[in-house]
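A.B. asks: let's see this in three dimensions:
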Amino acid sequence: MFKVSVKFTRTAAHSLKRTMSSQEQDVLFETLNNAGIITLNRPKALNSLNYSMVAKLLPQLREWENQKTLVIIKGAGEKAFCAGGDVKVAIDKVEGPRFFNAEYNVNYLIGKYKIPYVALINGITMGGGLGMSVHGRYRIATEKTMIAMPETKIGLIPDVGGSYFLPRLQVNLGLYLGLTGDRLKGKDVVKSGIATHFVSSKRLYELEMLLSRCTNNVEIDNLLNKFNEPSEEFSLADNIKHINYCFAASTIEEIIERLEKVQNDWSVKTLKTLGQMCPGSLKLTLRALQRGAQLSLGQCLQMEYRVACRATENHDFPEGVRALLIDKDNNPQWKPKTLAEVDDDYVESYFKKLPQDKELQFFDSKL
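C.D. replies: As a prediction, the model looks like this:
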């Protein structure tokens, strides 16, 4: 009896050690039937992305593209799919561009992925989390999903391909979401066009098991349609006409003028929100989304990379991260301080090409 007990204890210790070592990995890769499964594995940090994670994702996704029927990506824990990139690191002049380079290469690959890419966006999905999901073929929202692109609050622009997917949303919704950082939840995420299907979070495990057995696109489509729940009325429905009108304006100043004319609870709240954002970021974001509407995903990412690299060298991005995430005094001192001070030269300086050796190169570039 004693021997058995000792043996069991050793086995238990061994299995505990294995569990602990797997927990230390920030991204997990598994094969299940015909699917490659990715788990973003930093639940305490809401699965926010760091360089280590994106550097591992690129080679694994490229390998699976030629070996699997599909790829499924999800977040560890119950709270988040991915709350974005680790911006405390991204503000560094050296580490920031290195991180953005690797991250944008993953975004680019997802956008041109040859096999179905299924993102289970259960929980918080912000910034870089949208970059890891929205460019793929299928995005599954649940009642726990909450999406946002909150970059204008920290002195950046909605990147990770935000300049590509936001201007392509209906009725200027993307310009509204990109400038205000407003959040959408649950079935609204499908209504907006950011998610493709809505499935109850209780059914995700079952869905994942069945998806992994699919052998082709038709089977995947049929299965997702069986699990999909019909969407309800969009929570922004009453203000869609106002969003479409206000955010069709060609300048931030004119957007504000139009909002002032609307005069309802939504417009008052939206004006207040815009007033809390970084003035430079608002103008940079509008310019990026206006240009991105005419560009491919790759061109958008190259444009965003120029802006992101310049943001690490300028005042507002490090200052926004300091005020909101490091010191948490919520009192950023923006430079330029007002919209009037953000002139065209300032905006254009962010979009100028970088030196050739510093430009964003994609992994499949012929150069």
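A.B. asks: okay, CA-based contacts and neighbour counts for the rest of this
C.D. replies: Will do.
A.B. asks: tell me which element Lys269 is part of?
C.D. replies: helix 265-276 (DSSP states H and E).
A.B. asks: what helices or strands is that helix leaning on?
C.D. replies: Contact analysis of helix 265-276 by 3 or more Cα pairs under 8 Å, 6 or more residues apart in numbering; DSSP states H and E lists helix 173-180, helix 252-262 as its packing neighbours.
A.B. asks: would you mark the buried spots in the longest one?
C.D. replies: Spelled out, it's helix 252-262. Residues of helix 252-262 classed as buried: 252, 255-256, 258-259 (neighbour count, 16 or more other Cα atoms under 10 Å).
A.B. asks: quick one: contacts of that helix?
C.D. replies: The list of residues contacting helix 252-262 from outside it, by Cα atoms under 8 Å, 6 or more residues apart in numbering, reads 242, 245-249, 267-268, 270-271, 282-283, 286, 339.
A.B. asks: for Leu173, state which of the residues you listed is nearest.
C.D. replies: Phe247 (8.0 Å; Cα to Cα).
A.B. asks: give the contact list for that closest one.
C.D. replies: 172-173, 175-176, 255.
A.B. asks: distance of it from Leu156?
C.D. replies: 19 Å (Cα to Cα, to the nearest Å).
A.B. asks: same question for Ala237.
C.D. replies: 29 Å.
A.B. asks: neighbour-wise, which of these two wins?
C.D. replies: Leu156 (27 against 11; other Cα atoms under 10 Å).
A.B. asks: let's have the contacts of helix 252-262 in TSV, adding secondary structure.
C.D. replies: Listed next are the contacts of helix 252-262 as TSV, based on DSSP: H, G, I helix; E, B strand; the rest coil:
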residue	secondary structure
His242	helix
Tyr245	helix
Cys246	helix
Phe247	coil
Ala248	coil
Ala249	coil
Ser267	helix
Val268	helix
Thr270	helix
Leu271	helix
Leu282	helix
Lys283	helix
Leu286	helix
Leu339	helix
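A.B. asks: buried only: go through these for me.
C.D. replies: In these, the ones that pass as buried (16+ other Cα under 10 Å) are 242, 245-249, 267, 270-271, 282-283, 286, 339.
A.B. asks: residue nearest the centroid of this structure?
C.D. replies: Centroid-nearest residue in the chain: Leu130, 2.3 Å away (criterion: Cα atoms, centre = their mean).
A.B. asks: helix, strand or coil: sort out it for me.
C.D. replies: helix.
A.B. asks: thinking Pro150 is in contact with Thr180, fair?
C.D. replies: Yes: contact criterion Cα atoms under 8 Å: Pro150 and Thr180 qualify, at 7.3 Å.
A.B. asks: for Glu95, which residues are in contact?
C.D. replies: With Cα under 8 Å, 6+ apart, Glu95 has these contacts: Val89.
A.B. asks: measure it to Val262 for me?
C.D. replies: From Glu95 across to Val262, the span is 44 Å (Cα to Cα).
A.B. asks: do Ile72 as well
C.D. replies: Distance from Ile72 to Val262, by Cα to Cα: 43 Å.
A.B. asks: what does Lys93 give?
C.D. replies: Distance from Lys93 to Val262, by Cα to Cα: 42 Å.
A.B. asks: next up, for comparison:
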Amino acid sequence: MGLSEVLRPMSRFNSFKRTQVILQHLGMSKHTDSEPEVFLERTGCAGVITLNRPKVLNSLNLSMIRRIYSQLKKWEQEPETSLIIIKGAGGKAFCAGGDIKAISEAGKAKQKLAQDFFKEEYTLNSAIGTCKKPFVSLIHGVTMGGGVGLSVHGHFRVATEKTLFAMPETAIGLFPDVGGGYFLPRLSGKLGYFLALTGFRLKGRDVQKGGIATHFVDSDKLPMLEKDLLALKSPSKENVAEVLDTYHKKCKVDQDKPFILEEHMDRINSCFSASTVEQIIQNLQEDGSPFALEQLKVFEKMSPTSLKITLRQIMEGSSKSLQEVLIMEYRLSQACLRGHDFYEGVRAVLIEKDQNPKWKPAKLEEITDEFLNDCFKSLGSDDLKF
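C.D. replies: Down below sits the predicted model:
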């Protein structure tokens, strides 16, 4: 299935199907070319990171994470590097997420990769969040899961009309990690709760209007924008912002179109302000609008365990620092690896592709508080440390 088919406009009832297609792409993780999987170059004033696995939508593996992390730390120390830019090769994706299939295989075989991947990915997310130098992500094309973690914690995120954002993890028995518990509850109203639980996709200008991206430019202006950034002489954050603002202001595409969820925001804010998944579902049932009924259909397909973990993750994350959130999310990642639904979700969506996961437990009411508390419990000496 080509990506063009994924992006063909369909009714939003089909958004779950589209999410699955994108998740399938994440599963194709063999890199056969001799080119490096990530380019790390100093150009002008900037350290430039280019994710280079276009055939698999630049999905992220452990060796890429390690290379990016160590180079980022070096550049942070170098006085001659005053700006960091991250982008994806190939034009279709910035980064469609982490290499989920490899993690699932490793988890099943009780291999260390399953711990290392999450530990080192979250450490990189934290490093981006605390980076002292202006950090600019050019999030052109598919930007999901791990790709969001590589961009959203930095100072500037530039979306284009081709940007496609989602955190679709509840569909594969996982949760919106990579610091999702930090940035999602900080979006307007209950928007982040809605995006986390439903995996709803935002496209183009909506990625900026929803608060994920800081700027929006036409994709054909990206090369010029990059050139102007690279030409800056030891820029401050303000200098970088000035360049980005100039491009953003000139871009007229969909400028006057309302945010895609604008007409539903009151409904989202009221329905998703409940403190339990069951209550959110009841709110949607009582609301009864076509939009609410559409979300109920989405909820029915998601892992009940993932929904419960995710709601609590987002609620708790709303008052935690990014580092505290990542420590919590590492505990949750290990709980998912100990459980059933993650492997089943990967099987149904990525491996056998029957799109028919058999979740266990199958009903929300079967998931006890005791089980949930256990997912959030400290791992002692195995906890993520910064």
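A.B. asks: can you pull the TM-score for these?
C.D. replies: The TM-score (TM-score structural alignment, normalised by the length of structure 1) is 0.91; 342 aligned residues with a Cα RMSD of 1.4 Å.
A.B. asks: ok so, going back, pick the one among the contacts of helix 252-262 of structure 1 closest to Arg18 of structure 1.
C.D. replies: Leu282 (47.4 Å).
A.B. asks: show me what that closest one aligns to in structure 2.
C.D. replies: By TM-score structural alignment, Leu282 of structure 1 lines up with Leu307 in structure 2.
A.B. asks: check Leu184 of structure 1 too.
C.D. replies: Match for Leu184 of structure 1 (TM-score structural alignment): Leu202.
A.B. asks: can you tell me, leaving aside adjacent residues, what's nearest to that match?
C.D. replies: Phe165 (5.2 Å; Cα to Cα, 6 or more residues apart in numbering).
A.B. asks: tell me how many other residues crowd that neighbour.
C.D. replies: Neighbours around Phe165 of structure 2, by other Cα under 10 Å: 28.
A.B. asks: show me what contacts it?
C.D. replies: By Cα under 8 Å, 6+ apart, the neighbours of Phe165 of structure 2 are 142-144, 148, 201-203, 207.
A.B. asks: re earlier: how about the buried ones among the contacts of helix 252-262 of structure 1, which pair is most distant?
C.D. replies: It's His242 and Leu339 that sit farthest apart of those, by Cα to Cα, at 22.3 Å.
A.B. asks: what about Ile140 of structure 1, which SS state?
C.D. replies: Ile140 of structure 1 ends up strand, using three-state DSSP.
A.B. asks: residue in structure 2 matching Ala55 of structure 1?
C.D. replies: By TM-score structural alignment, Ala55 of structure 1 lines up with Arg66.
A.B. asks: and its match, how many neighbours does it have?
C.D. replies: Arg66 of structure 2: 16 neighbours (other Cα under 10 Å).
A.B. asks: ok, the one 10 residues further on next?
C.D. replies: Counted by other Cα under 10 Å, the residues lying close to Glu76 of structure 2 total 18.
A.B. asks: tell me the spacing between it and Pro134 of structure 2.
C.D. replies: Taking Cα to Cα, one finds Glu76 of structure 2 at 10 Å from Pro134 of structure 2.
A.B. asks: try Leu293 of structure 2
C.D. replies: 43 Å.
A.B. asks: over to Val298 of structure 2?
C.D. replies: Val298 of structure 2 sits at a distance of 38 Å from Pro134 of structure 2 (criterion: Cα to Cα).
A.B. asks: looking at these two, which one has more neighbours?
C.D. replies: Neighbour comparison, Val298 of structure 2 and Pro134: the larger count goes to Pro134, with 22 against 19 (by other Cα under 10 Å).
A.B. asks: now do the same for the residue nearest to the centre of structure 1: its match in structure 2.
C.D. replies: Checking TM-score structural alignment: Leu130 of structure 1 goes with Val148.
A.B. asks: and that match, how far from Glu365 of structure 2?
C.D. replies: Val148 of structure 2 is 31 Å from Glu365 of structure 2, by Cα to Cα.
A.B. asks: can you name the residues of structure 1 that stretch 331-350 of structure 2 overlays?
C.D. replies: Residue span in structure 1 matched to stretch 331-350 of structure 2, by TM-score structural alignment: 306-325.
A.B. asks: try stretch 165-173 of structure 2
C.D. replies: By TM-score structural alignment, stretch 165-173 of structure 2 lines up with residues 147-155 in structure 1.
A.B. asks: contact partners for the closest residue to Tyr51 of structure 1 other than its chain neighbours?
C.D. replies: Spatially, and ignoring its direct neighbours in sequence, Tyr51 of structure 1 is nearest to Phe99 (5.1 Å; Cα to Cα, 6+ apart). Shown in contact with Phe99 of structure 1 (Cα under 8 Å, 6+ apart): 50-51, 54, 90.
A.B. asks: mind checking which of these land in helices?
C.D. replies: 51, 54, 90 (DSSP state H).
A.B. asks: how many neighbours does the second one have?
C.D. replies: Right, Val54 of structure 1. Neighbours around Val54 of structure 1, by other Cα under 10 Å: 23.
A.B. asks: now the strands: where do they sit in structure 1?
C.D. replies: 27-32, 35-40, 70-75, 80-82, 117-121, 124-126, 138-141, 146-148, 184-185, 197-198 (DSSP state E).
A.B. asks: tell me which of these sits most buried.
C.D. replies: Highest mean neighbour count among the strands of structure 1 (mean count of other Cα atoms under 10 Å): strand 80-82, with a mean of 32.
A.B. asks: now that one: which residue numbers in structure 2?
C.D. replies: Going by TM-score structural alignment, strand 80-82 of structure 1 sits over residues 93-95 in structure 2.
A.B. asks: for stretch 240-259 of structure 1, same thing?
C.D. replies: The aligned range for stretch 240-259 of structure 1 is 265-284, by TM-score structural alignment.
A.B. asks: if we can go back for a sec, alignment lookup: the residue nearest to Tyr51 of structure 1 to structure 2.
C.D. replies: In structure 2, Phe99 of structure 1 lands on Phe117 (TM-score structural alignment).
A.B. asks: if I look at that match, how far off is Asp245 of structure 2?
C.D. replies: Distance from Phe117 of structure 2 to Asp245 of structure 2, by Cα to Cα: 36 Å.
A.B. asks: cool, and Lys133 of structure 2?
C.D. replies: 18 Å.
A.B. asks: next up, the contacts around Thr145 of structure 1.
C.D. replies: 121-125, 185-186, 189.
A.B. asks: with respect to Ser163 of structure 1, which of those residues is nearest?
C.D. replies: After measuring the contacts of Thr145 of structure 1 against Ser163 of structure 1 - Cα to Cα - the closest member comes out as Thr125, at 17.2 Å.
A.B. asks: the closest one against Thr142, yeah?
C.D. replies: No: with contact defined as Cα under 8 Å, Thr125 of structure 1 and Thr142 do not form a contacting pair (11.3 Å).
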